[in-house]
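Novice: quick one, structure for this:
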Amino acid sequence: MTLDAQTPDEYISKVPEDRREAVSKLRETVKQHLPKGFQECISYKMIGYVVPHSLYPDGYHCDPSLPLPFINIASQKNFIALYHSGIYANPKLHDWFVKEYPKYVSTKLDMGKSCIRFKNSKNIPFELIAELCQKMTPKDWITLYEQNIKKS
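Specialist: Predicted coordinates for the structure are as follows:
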């Protein structure tokens, strides 16, 4: 499901009614807990949190005209998704999240490389997501990105 929106608010307004509250709460959780320096925008037709060119002029290696992506939130066809690049690039962060998840949610974790899928909006561990958001600053992400991703 792709939502054509120019702003995060417009994106939220186009999310199906039964998911809108959960997506809004997920957005607010991320916004309130991300360290200073990340910027909210529409990125890849999703709500995105990026390292702006003002902090990282090189931009994203796949397309340097784009800011460096970090987190995305999307309402997909069958689930709400949180894409977190830090989980993909940092095995310790990934392992921490996988270990902590069952402490917050009784259902099985549905996760890809960077994608955490929530099929039931009542099972989103907002407190855990808040903690996850606090674990990496823009500077930390730039360093990790340059070490692990940009060089490949």
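
Novice: hey, let's count contacts and neighbours off CA atoms from now on
Specialist: Fine.

Novice: going along the chain, name the helices of the chain.
Specialist: Using DSSP state H, the helices found in the chain span residues 8-14, 17-33, 85-89, 91-100, 126-133, 138-148.

Novice: deepest in the core, which of the ones you listed is it.
Specialist: For those, the largest average neighbour count (mean count of other Cα atoms under 10 Å) is found in helix 85-89, namely a mean of 20.

Novice: to compare against the first, here's another:
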Amino acid sequence: MTYIAETPEDYIKKLPEKRKAAISKLRQVILDHLPKGFQETMSYGMIGYVVPHKLYPRGYHTNPDLPLPFINIASQKNHIALYHNGIYADDSLLKWFTSEYPKHTKYKLDMGRICIRFKKIDDIPYDLIGDLVSRMTPKQWIKLYKSTLK
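Specialist: The predicted structure follows:
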């Protein structure tokens, strides 16, 4: 689902009541654990965390006017989604996350290559998400991203 919003706060205000608390908490966990240098913004109609142009002037290869995306969170029709580009690009990070996930929740991991779907919003593993977010700095993400372009 797309919510037209100028700011993360505006995005959250437009959510259904039952989603506001979960997205707010997920956002706060990300902000609390996000390494210095990433920037919170609205990106692709979602709350996004990007490498700003001042750190990576080339921007996103498909549209250099956009900053390099890293993480997005969104309220979708049937779930809350966390999109983590680092998991897509780093097999060791993906392996770590998939092995840790069952230790933090009783529900089976529902994941695409980049998207982690939380259908049980009362059981989002916030501690694990905080740990995941903290595992890659902007410098590491830029290096990994550039290596995937070759």
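
Novice: so which of the helices of structure 1 comes closest to residue 115 of structure 1?
Specialist: Closest to residue 115 of structure 1 of those is helix 85-89 (Cα to Cα; 8.5 Å).

Novice: quick revisit: for residue 120 of structure 1, find the nearest of the helices of structure 1.
Specialist: Comparing the helices of structure 1 by their distance to residue 120 of structure 1 (Cα to Cα), the top pick is helix 17-33, with 9.2 Å.

Novice: chain center to that closest one: distance?
Specialist: How far helix 17-33 of structure 1 lies from its chain's middle: 12 Å, per Cα atoms, centre = their mean, to the nearest Å.

Novice: give the aligned range of that helix in structure 2.
Specialist: In the comparison with structure 2, helix 17-33 of structure 1 aligns to the range 17-33 (TM-score structural alignment).

Novice: now that stretch on structure 1. Mean distance?
Specialist: Once the two structures are superposed, the average separation between stretch 17-33 of structure 2 and the matching residues of structure 1 is 0.4 Å (mean Cα distance after the TM-score superposition for structure 1).

Novice: tell me which residues are up against that stretch.
Specialist: Outside stretch 17-33 of structure 2, the residues that touch it by Cα atoms under 8 Å, 6 or more residues apart in numbering are 12-13, 73-75, 80, 121-122, 126-127, 129-131, 133-134.

Novice: try stretch 55-74 of structure 2
Specialist: Counting by Cα under 8 Å, 6+ apart, stretch 55-74 of structure 2 makes contact with 23, 27, 37, 43, 46-53, 80-86, 141-142, all of which sit outside it.

Novice: same deal with stretch 76-85 of structure 1?
Specialist: Contacts for stretch 76-85 of structure 1 (Cα under 8 Å, 6+ apart): 1-2, 19, 23, 69-75, 114-121.
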